[in-house]
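J.: sequence and predicted structure below; questions after.
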Amino acid sequence: MSYHVPRGGLPPQSALTTDRARFTEAYAVVPARTLSDITASALPHWERTRLWVLARPLSGFAETFSQYVVEVAPGGGSDRPDDATEAEAVLFVVDGALALTLDGTDHALEVGSYAFLPPGTSWTLRNASDATATFHWIRKAYARVDGIDVPEAFVTRDQDVAPLPMPDTDGAWCTTRFVDPTDVRHDMHVNIVTFEPGGSIPFPETHVMEHGLYVLEGKAVYLLNEDWVEVEAGDFMWLRAFCPQACYAGGPGRFRYLLYKDVHRHAGLVL
């Protein structure tokens, strides 16, 4: 598996300012080159680590989740990664190797590793290697439901989960699903969507789920509300609920993205 990995730095002074960056009421596009040194952040209780915040709960922007791209230098990491006890998380490794301790059990994470961490999980993450490691960290406040158990933690790999073709697409459009889509214990899905060259979403999807899409590989044109936007590896898209979306992957290689969406809960009401 090969995934885009941001490397920071700064564009040269000779670079054009014109870009594909967009921020609208319905969607946002954060191009790959936005993840530069001057937009990197740090977190409390993390050593030798920097991150880029792609999405965060904010009026007029993401409502249900935050998403980071985290870069951990050799010897870095955290024994106290998140003080938000009701936060659930997905970690997805795109470069290097990391050591995850999850409720006392050690897991060696590599490129393609995927870990789901339910709320209340005790975990640490360290880079014991001699090379930088990079992972996506998606966080959401878990929506508890009376009579529904919290899902258990697990660790798997992209390489070990067979992509499922969407109906009537002959494999041109597939989704790698890391949890059972009918399991209502989960209130978010973080999947990988793959389009072969020529594959498409052939209609404007319009639905209640909020989306975060990080392009792992390839390029495509994506419909966001009323605009067709060309996107490539390293770009991030945020789509608010009901924002129409469609896609055409023209090639030359396959197009893959990491997809977040909120699922399986009642719509919040003002009572």
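T.: Looks like it came in fine.

J.: drop to CA atoms for contacts and neighbour counts, all remaining ones
T.: Noted.

J.: what's the neighbour count on residue 98?
T.: 26 (other C-alpha atoms under 10 Å).

J.: residue 133 is in contact with that one, correct?
T.: Yes - taking C-alpha atoms under 8 Å as the definition, residue 98 is a contact partner of residue 133 at 6.8 Å.

J.: what is in contact with the two at once?
T.: residue 127 (C-alpha atoms under 8 Å, 6 or more residues apart in numbering).

J.: can you give me the strands for the stretch 51-200 of the chain?
T.: Secondary structure of the stretch 51-200 of the chain by DSSP state E, counting those that start in this stretch: the strands cover 66-78, 87-95, 98-102, 105-109, 113-117, 123-126, 133-141, 154-157, 164-165, 173-176, 188-195, 200-205.

J.: could you save those as CSV and add columns showing distance to residue 44?
T.: Formatted as CSV, those follow (distance: least, C-alpha to C-alpha, whole Å):
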stretch, distance to residue 44
strand 66-78, 9
strand 87-95, 16
strand 98-102, 18
strand 105-109, 23
strand 113-117, 20
strand 123-126, 14
strand 133-141, 15
strand 154-157, 25
strand 164-165, 39
strand 173-176, 33
strand 188-195, 25
strand 200-205, 39
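
J.: adding another structure so you can compare the two:
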Amino acid sequence: MTNSYATPPGGLPPQKPFDASRAVFNEAYVFFPRRVMTDIVTSNLPYWSDTRAWIIARPLSGFAETFAQYIMEVAPGGGSTRPEPDPDGQGVLFVVSGTVSLTIEGRLFELMAGGYAYLPPSCDWALSNDGNTTATFHWVRKSYERVEGIDAPEAFVVANEADIAPTQMPDTDGRWATTRFVDPDDLRHDMHVNIVTFEPGGLIPFPETHIMEHGLYVLEGQADYLLNQDWLHVEAGDFMWLRAFCPQACTAKGTGRFRYLLYKDVNRHPRLR
């Protein structure tokens, strides 16, 4: 089955009244509907040329504090040779349109839509768009939490998510599965960025409530999603940002698959001060 990936619409809304009620920011979660990701909310970044970013999550005191998530749009000829400003910053890139040239420690990779890369702290990497069309990718950043006696992970690239067999959740008849790019038992990693897939009618049948913070960008399809006490209808291009312990559940809707890119922090003690 061919995978499809939503991208921000950009542009500007027409000069007529519209319903803004779908956007939500409260003490438990943030919900960004796709259409709020317009030209007027993009950012330019130091040392990135011909590039704009939708910054859809950032550490925020009293809310979710572990990660930042960007949607990067790089025009032909654009990119950066100094992309990561924080020496402790690790990252995941997931390409959703176009092609990027990614150099890691001097080794060149061409990543098309569906390509994935993990970049450890202090990694020497650069990215450019050498093609003729705009390239778009997600960039998830987290400050790496070092542990004595455990080495930091190494960089790796997956040419396409289809190269990894999804892991089916038990007792779901294959209707709920997760594409895992990192072994959950690998304690070197303190974050996971996975893809979760629900076949039509698939569901999370209970309110998940846990310590992990989440960023969930809907790549494809639609669902009814429980966030705290609210059921929201979500669809391709929408983004959900959950603080720790926010209850969540979902039911896939429509005739197609429901898929999202999922961030969560893992494998570390909570900080006590």
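T.: All right, it came through fine. Predicted model, so just to flag it, every value in this text is computed and none were measured.

J.: about what we covered before: of all the strands of the stretch 51-200 of the first structure, which one comes closest to residue 60 of the first structure?
T.: strand 66-78 (14.0 Å; C-alpha to C-alpha).

J.: the second structure: which residue goes with residue 99 of the first structure?
T.: Structural alignment (TM-score structural alignment) places residue 99 of the first structure against residue 101 in the second structure.

J.: sorry, that was for residue 40 of the first structure
T.: So, by TM-score structural alignment, residue 40 of the first structure is matched to residue 42.

J.: now residue 23 of the first structure
T.: Looks like residue 23 of the first structure aligns to residue 25 there (TM-score structural alignment).

J.: what's the nearest residue to its match if we skip its chain neighbours?
T.: residue 31 (6.5 Å; C-alpha to C-alpha, 6 or more residues apart in numbering).

J.: kindly report the same for residue 194 of the first structure.
T.: residue 256 (4.4 Å).

J.: okay, and the aligned partner of the one you found in the second structure sits in which element?
T.: In the second structure, the residue paired with residue 256 of the first structure according to TM-score structural alignment is residue 259. Here residue 259 of the second structure, judged by DSSP states H and E, is contained in strand 258-265.

J.: mind listing what residue 106 of the first structure touches?
T.: Counted by C-alpha under 8 Å, 6+ apart, residue 106 of the first structure has contacts 99, 100.

J.: mind redoing it with 7 Å?
T.: Listed by C-alpha atoms under 7 Å, 6 or more residues apart in numbering, the contact set of residue 106 of the first structure reads residue 100.

J.: ok so, going back, okay, now the match of residue 23 of the first structure: neighbour count?
T.: Residues lying near residue 25 of the second structure (other C-alpha under 10 Å) number 10.

J.: for residue 23 of the second structure, same thing?
T.: 15.

J.: kindly report the same for residue 162 of the second structure.
T.: 14.

J.: and it, what's its match in the first structure?
T.: The alignment partner of residue 162 of the second structure in the first structure, by TM-score structural alignment, is residue 159.

J.: now the spatially closest residue to its match that is not a sequence neighbour: how far from residue 95 of the first structure?
T.: The shortest distance from residue 159 of the first structure to any non-neighbouring residue, by C-alpha to C-alpha, 6+ apart, is to residue 112 (6.6 Å). To residue 95 of the first structure, residue 112 of the first structure is 8 Å away according to C-alpha to C-alpha, to the nearest Å.
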